[in-house]
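Student: Requesting a structural model of the entry that follows:
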Amino acid sequence: MSISYSQSINNDWENQLVTQQNKEKPHATLFYDASGKDVTSLNGVWDFAFYNYVSEIPSNSIPEKWDKIEVPAAWEMQGYGLPIYTNITYPFDKNPPFIGGENGNPVGIYQTEFKVDNIKDKEIYLRFESVSSAFYLWINDKKVGYSQDSWSPAEFNISDYINKGKNVLRMQVFRWCDGSYLEDQDGWRMSGIFRDVYLVEKSKVHIKDYFFTSDLNQNAASFGLEVDLNESDNRKLKNYKLGYELSDNNGKIISKNTESLNAFKSFSDALKDVNRWSNEFPNLYTLKIKLFHKNELIDSIKSKVGFREIAISEKNELLLNGQPFIVKGVNIVEHDPIYGKHIPKDRLEKQVKLLKRYNINTVRTSHYPATPYFYKLCDEYGILVIDEANVESHGMRYGTASLAKDPTWEQAHVERIEAMIHRDKNHPSVIFWSFGNEAGNGVNMVAMQQKAKEIDTSRPTHYHSSEAPISFDTYGGGIWKNGKRHSFGRYQSVNDMIYIGKMNLDKPFLLNEYAHAMGNSIGNLQEYVDVFEQYPNLIGGCLWDWVDQGITRHVDGSYGNKIADIERAHDGCAIPGSDYYWAYGGDFGDTPNDGNFCMNGVMMADLTPSSKSEEVKKAYQEMAFNLIDIESGKIEIKNKYHLTNTNSFDFVWTLLRNGKVQRQERFDLDIMGRSKKTVTLPSWESIKHNGDEYILQISAVLKESTSWANAGYEIAFEEWIIKSDASKKSLNLAFESNPETEASENKFIVGSANTRIIFNKKSGNIESIFKNNNPIVEGGIALSFYRAPIDNDKFLVKSWNSVQLDSLIVKVDAFETEVINGNAIVTIRKTHKGNKRINYIKTVEEFRINNDAEIKNTLSIEFIGNNLPNTLPRIGYEVKLLNNYNRATWYGKGPGSSYRDRSTGMKMGIYSANINELFVNYAKPQSNGNRSEVRWLEIENLINRFKVSSTKPFNFSLQNYDIQDIINAKFTYQLKENQYSILHLDFEHGAIGNGSCGPMPMEKYLLKPSIKTYEMHIKL
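Tutor: Purely as a prediction, here's the structure:
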């Protein structure tokens, strides 16, 4: 159904010049819950009526019948309307400021009751922390006002509308309004009351706003405190006094004052020996502001504040408390898999603890201000915040139609940054004001900069646009220099960053989005961090993004509040083939949609960490270790923390011999922040090289428990592989008597007393392997050059499919056998070719099999043609095992998955896991679970086992699904276990890169098609 535009400027919600009616001015957050005596939470079960179209709303806005709905939560997660996931395309027809199109404009009418026992000499407010996208408010059937801006508070003084006792609150919420043109953020489009609703009862004169600022000077500091009251008539303030107390963490008052006042009052003081706030030591002080009338306390607020300074140096470095600081950050999109755009407080705190555990020091609130409680947590735990205004008009693009260039939209732009700054200005964790994201550039951005500086000069501003006029303090995307635009756009490569680092820019550069973490991803992260640390004007970056925006769903269609057992549902989402799964765009029949482009988190949707998380933790760690001399055990340790001494950690060095722990010692270190020291490992003895492989690992773990991790939690590590002759040894087979052989027209069988290996001459493959008359290989062993495409392969898969790596036709050119010197030798020559291209692959496979059930495989391979892919997915074998072969033990990188360009977060060692633990259940099934740097691998069931090794490190994966099984599944519930256990033995496996939204894998990690030779040894 197509809905025509009203084209009527009379609709407030289709008029960019009408952004609010009767709303209070924005001010600082004064509370985070309803624990105060003057604050009452109105959260709970409300009456609700839903309409698909504005035209269906009753003329008096009072429904004939009511349903029930939970507040806060998105109404789409409670059975009303559809969640829509779209990145850039508006979910309505693009014709600002009007709303129309096939999705209509749904409206929800909410109603609840509240009581006010005393209204005499009171000012009563209603505060909505977040309502999307616009709403009218009535109290007792009297219209109070109107608001839009989905992610900023809407506060109304309802004193003139209420009665003593029972009152009725009703609101009419529009899913979309003209403001939605500025809310085109990449994410689920949902509606309703997302955050807390409060009733606030204040004295007639009360504290309305305050602003705490600090100035640091060596160990001393000064501060300023500005306080606003709701009353501006000086004649009415004659008998009032205003005071404050500032206390340290022990409750000791370090500064206080009380004075008579006018409508506005400011205080200041100079202090000695203050404890500065930083991400490492988030020292907070308690500020109490008190208002007295005739010496009677009538109003007070209590808040945590910090002494912190953020600045930009002459070298365009970012300085935190005077020291150069590198942003090691992530973007966080507010999303909960059950409640949608409402984030429960326990989830918020869990997120912040995980940020600390994974060495993430900064969050960008993409792409709108976060819920107020989040900033309180960031203040307490020590997470820096790039606070982003609710401005993105990506769907309008950046040309003449950009709303940033249209002066009639200036008010809408400016009010959003004004609301954010006033709300969050007292949080020491906030270090940047960001104008928004992908909203073009123009006069309205200039106006935002002017407003930001008018309110707060203590923090720099940020924006990513590369277009003139440049109206911000730090670059975040493209660059404008010497009148020329440098078109780096977004998601720059490592080489781009090196180029930018050398450009001698006039502003710092913050890579505010990079390393797009969609599906199986985050390649070459360490290289980005290395570049950040090399160039002072590259002040860091924020990964995109923190958590998968999946919606927990059951195959029966239920989701949101229809999920009865949330824990069971989330456990199910981790299991391939389960009836529970993470839904993404399009699964609800939502249009437009961008599929699984919302599934790009470092964490899974339920905040479960993954191998991606471990890679981030390693790259972002604040220690560096350099092996100076292995003989004497000398290591250089660099402490990259600013203030944290290494005596906060226990250090452990471990020596592995062929993967097994040979020695381990614990020791202490005393290295101040931003310092380094060369140390000799205690009790170190030089290694006697005897052909074994040794690995030295060093680890730093928390000495004492913190608010976010227990004692013993590893915060940094490094390892070095000490080369040995083991990797150079040839895999020669022992020989005694010749093995038995048997040949027919189509088969060639090699056997011993307890083993039979059957070759199929027609296919040129091993068809099956038996041991003790029990099958090991049932479905054959075949060369494999393809993988189920990962999200980052979307620009590579075209080149792979063009040469039909996914469907190669194999021709056996020769099948030769001989028995010599105790070995049966099978040599198979093949041509692998697509039926449409002249490119092809020539392979020669030699299998040497002795009487002791050992197989030595040599593979020679040549890629021939002029249009070969630049990089390959894999080179190896697919082995279809009996399906009860379900456990792997290996010596290599682990315990999680790893790849040639994502392995630094894993450690070398001997690991064991079952087939389910080896699978990574990405929301959109794709190639996963590779283990790299493998020296040997053992696969077993309850009866048999076999072992694989190689002259060079190899890769493996063991799963219940073959490549086609994974390709065929759009969602995880569609994964059906194969009749075989699928073992991939890859001599080499391709890089994963960042190509879903960013650069291809780095050149050094590409798996180039060329002439190659490999060896592998299998002991049955």
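Student: When you work out contacts or count neighbours from here on, use the C-alpha atoms and nothing else.
Tutor: Fine.
Student: what's near enough to touch residue 537?
Tutor: Contact partners of residue 537, counting by CA atoms under 8 Å, 6 or more residues apart in numbering, are 315, 316, 317, 318, 501, 505, 507, 508, 509.
Student: Likewise for residue 277?
Tutor: Going by CA under 8 Å, 6+ apart, the list of residues near residue 277 reads 283, 284, 306, 307, 308, 428.
Student: Please apply the same query to residue 992.
Tutor: 520, 521, 522, 523, 790, 792, 793, 899, 901, 902, 1001.
Student: got those as CSV, with distance to residue 66 and secondary structure columns?
Tutor: Output for the contacts of residue 992, formatted as CSV (distance: CA to CA, whole Å; DSSP: H, G, I helix; E, B strand; the rest coil):
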residue, distance to residue 66, secondary structure
520, 45, coil
521, 47, coil
522, 48, coil
523, 52, coil
790, 46, coil
792, 47, helix
793, 49, helix
899, 55, strand
901, 56, coil
902, 54, strand
1001, 55, coil
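Student: Just name the closest of those residues to residue 841, please.
Tutor: In terms of CA to CA, no member of the contacts of residue 992 lies closer to residue 841 than residue 793, at 21.3 Å.
Student: how far away is the spatially closest residue to that closest one that is not a sequence neighbour from residue 541?
Tutor: Excluding its sequence neighbours, the residue lying closest to residue 793 (CA to CA, 6 or more residues apart in numbering) is residue 995, at 6.5 Å. Separation of residue 995 from residue 541 (CA to CA, to the nearest Å) stands at 17 Å.
Student: coming back round to it: buried among the contacts of residue 537? Need that as a selection in PyMOL.
Tutor: Here is the PyMOL selection string for the buried members of the contacts of residue 537, based on 16 or more other CA atoms under 10 Å:
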select buried, resi 316+317+318+501+505+507+508+509
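Student: Adding distance to residue 986 and secondary structure, write the contacts of residue 537 out as TSV.
Tutor: Shown next, in TSV, are those (distance: CA to CA, whole Å; three-state DSSP):
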residue	distance to residue 986	secondary structure
315	47	coil
316	46	coil
317	44	coil
318	44	strand
501	38	helix
505	45	coil
507	46	coil
508	43	coil
509	40	strand
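Student: from the contacts of residue 537, which is closest to residue 206?
Tutor: residue 318 (38.6 Å).
Student: so how many other residues sit close to the nearest residue to that closest one once chain neighbours are set aside?
Tutor: Once flanking residues are discounted, residue 318 sits nearest to residue 312: 4.9 Å by CA to CA, 6+ apart. Using other CA atoms under 10 Å, residue 312 has 19 other residues around it.
Student: Contacts only, for residue 312.
Tutor: Shown in contact with residue 312 (CA under 8 Å, 6+ apart): 318, 319, 460, 508.
Student: Distance to residue 494 added to those, as TSV?
Tutor: What follows is those, written out as TSV (distance: CA to CA, whole Å):
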residue	distance to residue 494
318	20
319	23
460	25
508	17
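Student: structure for this one too, so we can compare:
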Amino acid sequence: MTEISPETGTDLDYITAVGPSEGTLPPRASTPVTTADRVDLNGTWQFRLSRSAVEAERRELAPDSGDWKDIQVPGHWQLQGFGDPWYTNADYPFPVDPPRVPATNPTGDYRNEFIWDKPVEGRRWVMRFEGIESIGRIRLNGVLLGITRGSRLEQDFDVTDHLVPGANLLEVRVHQWSAQSYLEDQDMWWLPGIFRGVSLLERPDGEIGDLFVRADYDADTGAGTLHVETTAPAWISCPELGVTGRLTGETIDLASVDPWTAETPRLYTVTVVRAEETRTLRAGFRRVEVRDGNLLVNGRAVQLRGVNHHEFHPERGRAVTPADLEANIRTMKQHNVNALRTSHYPPSAHLLDLCDEYGLWVLDECDIETHGFLHQDEEHGEWTAPWKSNPSADVSWKPAYLDRMRRMVERDKNHPSIIIWSLGNEAGNGENFAAMAAYARRRDGTRPIHYIDDVACEYVDIFGQMYTEFARLDEIGRRVDRIDPTATADTAQDIARRKLPYIITEFGHAMGNGPGGLLDYRELFEKYDRCQGGFIWEWRDQGLARPLPDGRIEYTYGGDFGEPVHDDTFSIDGLVFPDGSPSPGLLEFKAVFAPIRITVATAGDTVHIRNLRDFAALDDVEFRWTVAFDGVEEASGVLDVPALPAGESATVLIPETPQREGECVVTVTAVTRAASRWAGAGHEIAFGQAAGQRLNPAPATVPSPGLTPVDATRTASITLGPARFDAESGALTALGGLAFTTPPRLDLWRAPTSNDLQVGQDTSAARRWLKANLHALDHTTLSVERAGDQIRVLTRVAPLARSFGVHVDALWSLTEDPEEVRLQLTATPFGAWPYTWPRIGLRFAVPAAYDSVTWYGYGPGERYPDTRSATRLGLWSSSVTDLQTPYVVPQENGARGGLRHLSTTGGVLRLEVAAESEFGFTARPWTSEELTAARHHWELVPGPETVFTLDIAHDGIGSAACGPLPLPADRLFPRATQLRARLRTVRS
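Tutor: The predicted structure is shown next:
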């Protein structure tokens, strides 16, 4: 048991103490199923909030004021009506003056009166707190038990001698800020309170004590060894393995075992028995090692297709339930996620149980991050002396660092899903981390160690950084990287580091519309054996729910609660939205990192199937094929594919299909044969598709030599078949019976994405676009000419106050169809353009009644230059409302690409657009300007128009909010472009 310092409880020094917890029992493995009793203390407690620790002390000494209110435990007080949340990414929300914290330190007093009627003789009782932020002072029946430190770590107190029959009073004082807050700057909402469970655990005299299971596996022979350590000798049994009546402490050799992997999460039930207690746990046999420059599990190099997982719920914050966590795991498995990093702290032990059962590789991370020290240098200014006064290099903090590491390792050591220990995140370097690594190796040498800020890899086993540029990743993959990128010669440390595997701890920043470039990352992961994948930042948008007056729910981010210092929208960077629904980014992840590669031959007669799994064969997968012409399915079936072992591939014939007019598209999907815990039968894992040659591509239209200028002073409008144009501007104002509320004209603007804005980065595409005034374009008609069957309009489109622009040549022609016109639009930039364009396209609007669309092209979801893997060619229909992606922070969204045909209906008339060149479309109930101005999705209100843009091209998405820009091939640098299309209206 850790001792309680004499000062604790007599003054407030414990708040700024830098040491570990006080009064707690030594940590032990998370409690498996046991015959020992457990009493749940969760539920409705009494609560009182004080503005400071001093005020809380003063109120405690005064007569009871009767101002106690109900609160739910587990939970955060700020999410139950007591104060407001505060979000920061890296900065501390208080002055950086360790170990001191502000005098205005919100302090919550909890009390819970419970009835005790359990026996005490012959056993001891332990009170467990699974999570208190920031620290908790614990009293039972007026007796001080101790202080919790380490917000996301279990703390146990022996309460045997302090329980009394009948009513017992538990009092917990929680301070929002403490010295420990300097170690918990972890890119999330600061949410104090008792946010994980509280319970009483029976420990019988002669109990088993701590329990450590080592289940090793030899991939060469298939044999395993089982070694179980307990505090007191006990008997082991595992009938599945033929193990009965064996003593703990022995190494049991097993001739054959089924190994545990993330693809085949085989668990064996092991029972450990003493006369006083029986425990049951699930053991998984596997071996993790770093060898020959790779991270190996069971002798094979694994590829981590992972996500960073914060525990978060939009209404309960980090007070997540087992059901919340299981829903997350199921969604991950359904979208081909195979790995999870517990950013940036040990999670609920229940999450790790689920990872064992469902099958996920886990990087378990210690509860340490001191990010706010990165730019502190009062003498010389910011950025010049990083990490000044950082606790990581201060020996006085070493006991706290070691305590956090010890508690994580001891609690989580029996989980087969955990294959890597992480010392923490973004906390600089220092001897305290070296000491943590040494402890982990002594206690558990079966898992390699990771930490991003040990750049020289002096005490870690894996080289891992975040947001690596593509060129740098290529260099690392070729094993020619240097610790100092500016160096011209190798050092011994360079050479040593190159022998380690590389894992990107964070990449593909999933903030808003994105992340882009996942396919580029995958290609590098597959090209170089050293690059073994990584973890997307992050799993879920951390948007707190707040009801609006009209009953709708808004999701909030930094600054929405009046925080004077915050990191704005950086909490909104997940692959799933706050409510847990998948974003387009998660669908892109699923497609890019699918464990099965399906490549349909261009001719559509064969398909190449490659098993990219690390261990499992494809005997659980069925392959289905369809053939469609212009989006209409004509034939389908099931392919006869062998049960390919991991890493193997085969080419399979697709049955001969009927021939029809139109574009032939062959699609092959891989689906689950049977239902599992995480998906039903028929769940799609991967797909591949090939489209035949589009028939009869239209030739370019040539301007008639007989074109003559239109005299706008004599006529207000001119007609061309079913089309009517404004004579002065040349704008198309009506087609058939449809009047355009906004005539078509060239558009270069898009509402900046979070990645365009690049908040906090040195450069910003959005700032450059705004500086170029691309949001303020002048459209000046230079000439309007016509001949019998053509109208030609030349326009200069240029930003205000700038000397560069675009010449637009719009040639309108009649076709064989009397209800139709053809448009050939050529856009040619002039002048010295300084940067990329956001987009280039033709924008127009029709009445809001045109609120549904059908299109033949890529769908059903959005598609951009570097986020295109999840969409497929087909015939799709949607309301305009459902075309919008409801990003918490409004931004460019909803583009569909590869358009062949588009129609929109507004009642009597239907507008149809047939593509004769490569372009896509967006359709919105608001304008790009309204989308740009809105700060929350709920602020967007449908207007009187449906706004369409026929998108010739878009700038790439990338992940520059916290990562690299799109690659040059995906950038929209100013260039001559063309759009060719036929437009007509018909009666619905």
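Student: corresponding residue for the residue nearest to residue 318 of structure 1 in structure 2?
Tutor: Taking TM-score structural alignment, the alignment pairs residue 312 of structure 1 with residue 290 from structure 2.
Student: quick one: secondary structure of its match?
Tutor: Here residue 290 of structure 2 is recorded as strand under DSSP: H, G, I helix; E, B strand; the rest coil.
Student: Wait, residue 449 of structure 1 touches residue 462, no?
Tutor: No. At 9.4 Å, residue 449 of structure 1 does not count as touching residue 462 under the criterion of CA atoms under 8 Å.
Student: any common contacting residues for the two?
Tutor: 435, 472.
Student: Looking at the two, which is more packed in?
Tutor: residue 462 (26 against 23).
Student: now the aligned residue in structure 1 for residue 636 of structure 2, nearest residue through space, not along the chain?
Tutor: Mapped onto structure 1 by TM-score structural alignment, residue 636 of structure 2 lines up with residue 664. Among residues not flanking residue 664 of structure 1 along the chain, residue 654 sits closest, at 4.4 Å (CA to CA, 6+ apart).
Student: I'd assumed that neighbour was in a strand, is it?
Tutor: Yes. Checked against three-state DSSP, residue 654 of structure 1 lies within a strand.
Student: one step back: now do the contacts for the residue nearest to residue 793 of structure 1.
Tutor: Neighbours of residue 995 of structure 1 in contact, by CA under 8 Å, 6+ apart: 516, 791, 792, 793, 794, 795, 1001.
Student: Max pairwise distance over those residues: which two?
Tutor: 516 and 795 (14.2 Å).
Student: who has more neighbours, those two?
Tutor: Just comparing residue 516 of structure 1 and residue 795: by other CA under 10 Å the higher neighbour count belongs to residue 516, 25 against 14.
Student: just to revisit the earlier point, for the residue nearest to residue 793 of structure 1, pull up the helix or strand it's in.
Tutor: Using DSSP states H and E, residue 995 of structure 1 sits within no helix or strand.
Student: Map it onto structure 2.
Tutor: So residue 995 of structure 1 corresponds to residue 960, using TM-score structural alignment.
Student: Ok, residue 616 of structure 1 next?
Tutor: Checking with TM-score structural alignment, residue 616 of structure 1 has residue 589 as its match.
Student: Using the three-state scheme, assign its match.
Tutor: Secondary structure state of residue 589 of structure 2, per three-state DSSP, is helix.
Student: quick one: the residue nearest to residue 793 of structure 1 and residue 920 of structure 1, what's the gap?
Tutor: Distance from residue 995 of structure 1 to residue 920 of structure 1, by CA to CA: 19 Å.
Student: Over to residue 862 of structure 1?
Tutor: 32 Å.
Student: Between those two, which is the more surrounded one?
Tutor: residue 920 (23 against 16).
Student: Pull the contacting residues for the counterpart of the more buried one in structure 2.
Tutor: Matched by TM-score structural alignment, residue 920 of structure 1 corresponds to residue 885 in structure 2. Listed by CA under 8 Å, 6+ apart, the contact set of residue 885 of structure 2 reads 583, 893, 894.
Student: Nearest residue to residue 268 of structure 1 in space, please, no chain neighbours.
Tutor: That would be residue 224: by CA to CA, 6+ apart, it lies 4.4 Å from residue 268 of structure 1.
Student: To which residue of structure 2 is that neighbour aligned?
Tutor: In structure 2, residue 224 of structure 1 lands on residue 227 (TM-score structural alignment).
Student: so is its match in a helix, a strand, or just coil?
Tutor: Classified using three-state DSSP, residue 227 of structure 2 is strand.
Student: likewise residue 252 of structure 2?
Tutor: Strictly by three-state DSSP, residue 252 of structure 2 counts as strand.
Student: now swap in residue 146 of structure 2 and tell me
Tutor: strand.
Student: Do I have it right that it meets residue 138?
Tutor: Yes. Assessed by CA under 8 Å, residue 146 of structure 2 is found in contact with residue 138 at 5.6 Å.
Student: Okay, and residue 780 of structure 2 sits in which element?
Tutor: strand 777-786.
Student: now the helix or strand that that strand is followed by against strand 777-786, angle please.
Tutor: Counting by DSSP H and E, the next helix or strand C-terminal to strand 777-786 of structure 2 is strand 790-799. Here strand 790-799 of structure 2 runs at an angle of 160 degrees relative to strand 777-786 (axes from the mean of the first three to the mean of the last three CA atoms, to 10 degrees).
Student: Residue in structure 1 paired with residue 365 of structure 2?
Tutor: Alignment note (TM-score structural alignment): residue 365 of structure 2 maps to residue 388 of structure 1.
Student: Give me the neighbour count for that match.
Tutor: Neighbours of residue 388 of structure 1 (other CA under 10 Å): 26.
Student: Quick check: nearest residue in space to it, chain neighbours excluded?
Tutor: residue 434 (4.4 Å).
Student: so what's the aligned partner of that neighbour in structure 2 up against?
Tutor: Under the alignment defined by TM-score structural alignment, residue 434 of structure 1 is paired with residue 422 of structure 2. By CA under 8 Å, 6+ apart, the contact set of residue 422 of structure 2 is 363, 364, 365, 366, 449, 450, 451.
Student: Please apply the same query to residue 792 of structure 2.
Tutor: 703, 707, 783, 784, 785, 786, 809, 810, 811, 812.
Student: What lines up with the fourth one in structure 1?
Tutor: So that's residue 784 of structure 2. Aligned partner of residue 784 of structure 2 by TM-score structural alignment: residue 815.
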